[in-house]
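**Q** Here's a sequence, model it:
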Amino acid sequence: MLSRTKKEYLECEFNNVTSELEVEVKIEALVIPMRDNFKYLGSIIKGYGKIDADVAHRIKVGLAKWRLASKVLCHKKVLQRLKGKFYGVVVRPTVLYWAERWPVRNAHIEKMNVEEMRMLR
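**A** All right, here's what the predicted structure looks like:
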């Protein structure tokens, strides 16, 4: 069962050919709005395949997890080895969630490395 008020669609562009026709998607009399991106399972999906917004979002989520765990990660009495394990189990998987499907570029890798080094410092 679909909610009539919560429907949206994303047009995927699989080639560089742009369509000049504006298509209006309807279900009965209700016009369905088009979006240029949406969030699915914690990742931002774009119709034209770019992942810049998704990489920035994953970095932002990783920083939020790091801030939540910063009392443990920055505490002087916690062993360095334990901090490393905690970071590897909690923060890094949050940033790299679903990254195996990304068509990464060197700029994305560099951004993620910069943020990781900032957190580790």
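
**Q** rest of the way, CA atoms for contacts and neighbours
**A** Fine.

**Q** show me where this structure has strands.
**A** Taking DSSP state E as the criterion, the chain contains strands spanning 9-10, 25-27, 30-32, 34-35, 37-40, 43-46.

**Q** and the last one, what does it pack onto?
**A** In terms of contacts (3 or more C-alpha pairs under 8 Å, 6 or more residues apart in numbering; DSSP states H and E), strand 43-46 is packed against strand 37-40, helix 52-73.

**Q** circling back: deepest-packed of the strands of the chain, please.
**A** Among those, strand 43-46 has the highest mean neighbour count (mean count of other C-alpha atoms under 10 Å), at a mean of 18.

**Q** Show me the contact partners of that one.
**A** Residues outside strand 43-46 that contact it (C-alpha atoms under 8 Å, 6 or more residues apart in numbering): L10, C12, D36, N37, F38, K39, I51, A53, D54, H57, R58, W98.

**Q** give me that answer again for 7 Å
**A** For strand 43-46, contacts defined as C-alpha atoms under 7 Å, 6 or more residues apart in numbering pick out D36, N37, F38, K39, A53, D54.

**Q** Could you also give me the structure for this second sequence? I'd like to compare it with the first:
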Amino acid sequence: MRLEEWRAALKMKGLRICRAKTVYLHCDFVGVINDEELQITIEGQVVLQVMKFKYLGLFVPSDEDIDSDLAHRLQVGWCRWRAATGILCDGRLPAKLKEDFAGL
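**A** So this is what the prediction gives:
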């Protein structure tokens, strides 16, 4: 299996796969492979399959549904906006400071 070859190559370089944190996401958009037939193992231990995971701030789903990622990004955007408006709309702060903050 290619995963075992990859693990062995990493081990030769002094790296190892943390099996406790390793999960996999199977994307089968055309429905050809049955998920029950697909089982991934590393050194005999079964790797947990997940339906979505977060990678570089993006939620990657196993299907074509991106609604959860879109909702998450909108929520983060509104949180940042609320944090910024508290500073940008404060009349007690000098305009130069506000310009510097807005430039971040």
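
**Q** corresponding residue for Q39 of the second structure in the first structure?
**A** Matched by TM-score structural alignment, Q39 of the second structure corresponds to E24 in the first structure.

**Q** Report the two of the contacts of strand 43-46 of the first structure separated the most.
**A** Within the contacts of strand 43-46 of the first structure, two members stand farthest from each other by C-alpha to C-alpha: D36 and D54, at 13.1 Å.

**Q** sorry, back to before: winner for burial among the helices and strands packed on strand 43-46 of the first structure?
**A** Among these, the stretch with the highest mean neighbour count (mean count of other C-alpha under 10 Å) is helix 52-73, at a mean of 17.

**Q** Just give me the mean distance for that helix relative to the second structure.
**A** Superposing on the second structure and averaging over aligned pairs (mean C-alpha distance after the TM-score superposition for the first structure), helix 52-73 of the first structure comes out at 1.3 Å.

**Q** could you measure the residue positioned nearest the centre of the second structure against Y24 of the second structure, distance?
**A** Among the residues of the second structure, K54 comes closest to the average C-alpha position under C-alpha atoms, centre = their mean, at 1.7 Å. Going from K54 of the second structure to Y24 of the second structure by C-alpha to C-alpha, to the nearest Å gives 12 Å.

**Q** Tell me how far the residue of the second structure most remote from its centre lies from K98 of the second structure.
**A** Residue farthest from the centre of the second structure, counting by C-alpha atoms, centre = their mean, is R92 at 39.4 Å. Counting by C-alpha to C-alpha, the gap from R92 of the second structure to K98 of the second structure is 11 Å.

**Q** One more: I87 of the second structure?
**A** I87 of the second structure is 7 Å from K98 of the second structure, by C-alpha to C-alpha.

**Q** L56 of the second structure now?
**A** As judged by C-alpha to C-alpha, L56 of the second structure and K98 of the second structure stand 29 Å apart.

**Q** What of S62 of the second structure?
**A** Taking C-alpha to C-alpha as the measure, S62 of the second structure falls 42 Å from K98 of the second structure.

**Q** With L70 of the second structure instead?
**A** 29 Å.

**Q** Equivalent analysis for D67 of the second structure, please.
**A** Distance of D67 of the second structure to K98 of the second structure, computed by C-alpha to C-alpha: 34 Å.
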